[in-house]
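Novice: 3D, please:
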Amino acid sequence: MAIFKGAGVAIVTPFREDGSVNFDKLGELLEEQIAGGTDCIVITGTSGEAATLSEEEHSAVIRYTAKKVNGRIPVVAGTGSNCTETAVKLSRQAEEDGADGVLLVSPYYNKTTQEGLKVHFSDIANAIHIPAILYNIPSRTGMAINPETIVWLCRNVENIVGVKEASGNISSIATLAALGRDDVAIYSGDDDQVIPIMSLGGLGVISVLSNVAPRKVHDMCQAYLDGDVRKARDMQLDALPLIHALFCETNPIPVKEALNMMGKNVGGYRKPLVLMTEEHRELLRREMTNYGLLG
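Specialist: All right, here's what the predicted structure looks like:
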C-alpha cells in the first residue's frame, strides 16, 4: 500500500551559524509545509544533506520531525547507504524514532549488480516493520535500479511499496509502469516530470520545489488526481523556469538560497557544498520573483 498520494517535500535541514542543526527552524519549516497542504515529509534525504549528518544527528532529526508532525501526515526518512549493514541500522533506528516509512537510495560508489540490489533492499526491508520506498537516482549513485528489479522487489518483499524515480528517463519509467501496474507506487523525483509521470500512473512527487512553494505543488498534484489535467499541466509548465533555476547548481544549494531569499533563514551548507555563484543567484532571484515568491 502506498505511503501517500500527492506532494511530498524533500525537506532541507536548517543549520545554525556554527553548523549545528537548527531544530527550532526545522519545526517552523515543518509547520509551514503542513499548513501549505504538503502530503508527506521526506526527511534526511539528499535535500536534507544526510550525507554529512552524523548518525546521532540523523536520528535526532528524524525523531524531532516525527514528534513535531505527530501523525498529521506521514514522515518518511532517508536511511539508504552503500553498506547494507549501515542501511539496516539506520532504518531500524528510524523506525524506533517514529518514522512512518523509509527511503532507500541504491548503493553508490561500490555499486552492485541487479541481483545484489535485490539482496541489499530485501535485507533492509526485512529488518523493519514500516514500508520502504526505493530511490532510483543513477546520476548520483552511478547505477540504475532496472524496472524489472523494482517490480520484483515490490512483488516479493512485503513492505517495499514503490520507488522515487529520479532517473530522468521517461521511457524507463513507462516500462516500469507497464510492468508494475498496481504493484508499484511511483513518485516523481524530478520536479520537471511530475505530471508526465503521473500520466503513467504515478501517485505524486517527492519534491524540492515544495520547499519554497508547498501549496502550488500540492495543488498541481491534486488537480491531476481530481481529473483536471489541463490545470495540472499548466501548473507544471508555469513552474519550469523556477525548477530549472533550483537545479542550476547541486541540490540543495539553490533551494537553501531560495529559502534564505524568502527570509526563512535556514543557514548554509556543510562542505563540500559551497555558496552559489553570483550569476546563478541572480538567475534564481529573477525566477523566484517571476513565480510570485519574492516581491
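Novice: From here on, just use CA atoms for contacts and neighbour counts.
Specialist: Will do.
Novice: contacts for the helix or strand that Val76 is a member of?
Specialist: Per DSSP states H and E: Val76 is located in strand 75-78. Residues outside strand 75-78 that contact it (Cα atoms under 8 Å, 6 or more residues apart in numbering): 40-45, 50, 62, 65-66, 69, 94, 99-105.
Novice: from those, which ones fall inside helices?
Specialist: Per DSSP state H, helices hold the following members of the contacts of strand 75-78: 62, 65-66, 69, 94.
Novice: out of these, which is most surrounded?
Specialist: For those, counting by other Cα atoms under 10 Å, the largest number of neighbours falls to Ala94: 27 neighbours.
Novice: tell me the contacts of that one?
Specialist: When contacts are counted by Cα under 8 Å, 6+ apart, Ala94 touches 59, 62-63, 77, 79, 102.
Novice: separation between it and Cys83?
Specialist: Going from Ala94 to Cys83 by Cα to Cα, to the nearest Å gives 16 Å.
Novice: Following up with a second sequence; could you model it the same way so I can compare the two?
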Amino acid sequence: MKPYSGIWPVAPTAFNDDGTLDLEGSARVLDCMIDQGSDGICILANYSEQFLLSDSERYDLTKMSVEHVAGRVPLIVTISHFATDIVVGRANEAKQMGADIVMMMAPYHGALLKGTAEQTYEQFAKVGEVGLPIMLQDAPLSGVELSVPLLAKMAREIEMLKLFKIESVGTAAKLRALLAEADAHIDGPFDGEEGITLMADLDAGATGTMTSATITDQIKPVVAHFLNGDRQAALDAYARVLPAINHENRQCGFRAAKETMKAGGVIHSAFCRHPIPALPDWTRDQLFELIRPLDPIALRWGH
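Specialist: Below is the predicted model of the structure:
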C-alpha cells in the first residue's frame, strides 16, 4: 500500500449571499467533510474557486482551515501560479501555517503562456526546497502537456514531489505508464474529476482519488473495497454512484457541492461570484433527484 491513499476531496469555499467570504460556513464545510469520512482535504483548488479569491482571502482561508482541521486529517493547500516566486512564497506560507501538503499545476497563464518542460521542472524543484510534500496536478485546465517521461523524471529527481493527481485525457493509461517508469518514487498516485473514471484508474494503480465534497461518503466505499481486494464490491459501489458523478462532472461542476451543502444545512448560501452563473433550477433538481436515493451525509448534515 502506498503512503497516501483513500478519498481526499476538495473543499468548496462558502460565500454569503452578498458575495463576501463566509469563514464560519467554510469551517462547517470542513467539519462535514471530516464526518463524510474524508482521508484528507484539499483547499484552494479550482473546485474551491481559487481563481475568484483575493490573496488576503486565500490567507484567511488557509489560516482558518489549518487551525480548524487541527490535524484531524491531512490538509493540502493549492498554491498554483504562473510566477515561480509567488508559488514558492505560497508554499512557504502554507508550511509556516502548518499545512501537510501543497498541490500545484504546471505554470500557465491563459491559453498561450505555458511553461516549457524545463521551466515546469524548475518550478517544482524550487517548491521542493521548501520541504513540504508536493502533489502535482496534471489537469487539462492548464493546457500544458506533461509527458510521462517528464513526470517520471520529476518523480525520480525532485525528492518532495510525492503525489501525482492525474486527470488528463486517458488518465488510466497515463497512470499505468507513469507507474511503470517511476512507481518506487511515487507515494500517492491519484485521480480526480469527481471520480468519473475511478474504476479504470484504480485498476491502473491509483491508490487515492480527489473528488468533490458532494457525495464523498458514497464514493469512499469504491476505493475502500478495491484497496481491500474486493474488486466486485468496488464495481457494485461504483455503479451505484456513477450517474450522480456523471451529472456533477458534466452539468454542475463545483456548484454541485455548494448546492448540496446548502440543502443539507451545512452552509447558508450557494452563491457563486461573477462571472460564474448560478446553477440552473433544472440542473439542481436533477442533481438532487440523483443523490437523494444515495442519502449522502452532506444532504442532511446540518438538520
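Novice: TM between them?
Specialist: Remark: TM-score between the superposed chains equals 0.92 [TM-score structural alignment, normalised by the length of the first structure]; 291 aligned residues with a Cα RMSD of 2.0 Å.
Novice: Mean per-residue distance, the strand holding Val76 of the first structure versus the second structure.
Specialist: In the superposition against the second structure, strand 75-78 of the first structure averages 0.4 Å from its aligned positions (mean Cα distance after the TM-score superposition for the first structure).
Novice: in that strand, what's buried?
Specialist: Residues 75-78 are the ones in strand 75-78 of the first structure that count as buried (16 or more other Cα atoms under 10 Å).
Novice: Could you tell me which of the contacts of Ala94 of the first structure remain contacts in the second structure?
Specialist: On the basis of both residues aligned by TM-score structural alignment, their matches' Cα atoms under 8 Å, what survives of the contacts of Ala94 of the first structure in the second structure is 62, 77, 102.
Novice: hang on, the earlier thing: which among the ones in helices among the contacts of strand 75-78 of the first structure gets closest to Glu31 of the first structure?
Specialist: Checking these against Glu31 of the first structure with Cα to Cα, the nearest one is Val69 at 7.9 Å.
Novice: Show me the strands in the stretch 101-250 of the first structure, by range?
Specialist: Taking DSSP state E, counting those that start in this stretch, the strands of the stretch 101-250 of the first structure run over residues 101-105, 132-136, 160-165, 185-188, 204-207.
Novice: what would these look like in TSV with mean neighbour count and distance to Pro252 of the first structure?
Specialist: Below are those laid out as TSV (neighbours: other Cα atoms under 10 Å; distance: least, Cα to Cα, whole Å):
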stretch	mean neighbour count	distance to Pro252 of the first structure
strand 101-105	27	17
strand 132-136	26	17
strand 160-165	27	17
strand 185-188	28	17
strand 204-207	28	12
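Novice: list the contacts for Ile133 of the first structure?
Specialist: Ile133 of the first structure makes contact with 101-104, 160-164, according to Cα under 8 Å, 6+ apart.
Novice: From Leu259 of the first structure, how far out is the nearest residue to Val88 of the first structure once chain neighbours are set aside?
Specialist: The shortest distance from Val88 of the first structure to any non-neighbouring residue, by Cα to Cα, 6 or more residues apart in numbering, is to Ile124 (4.9 Å). Going from Ile124 of the first structure to Leu259 of the first structure by Cα to Cα gives 34 Å.
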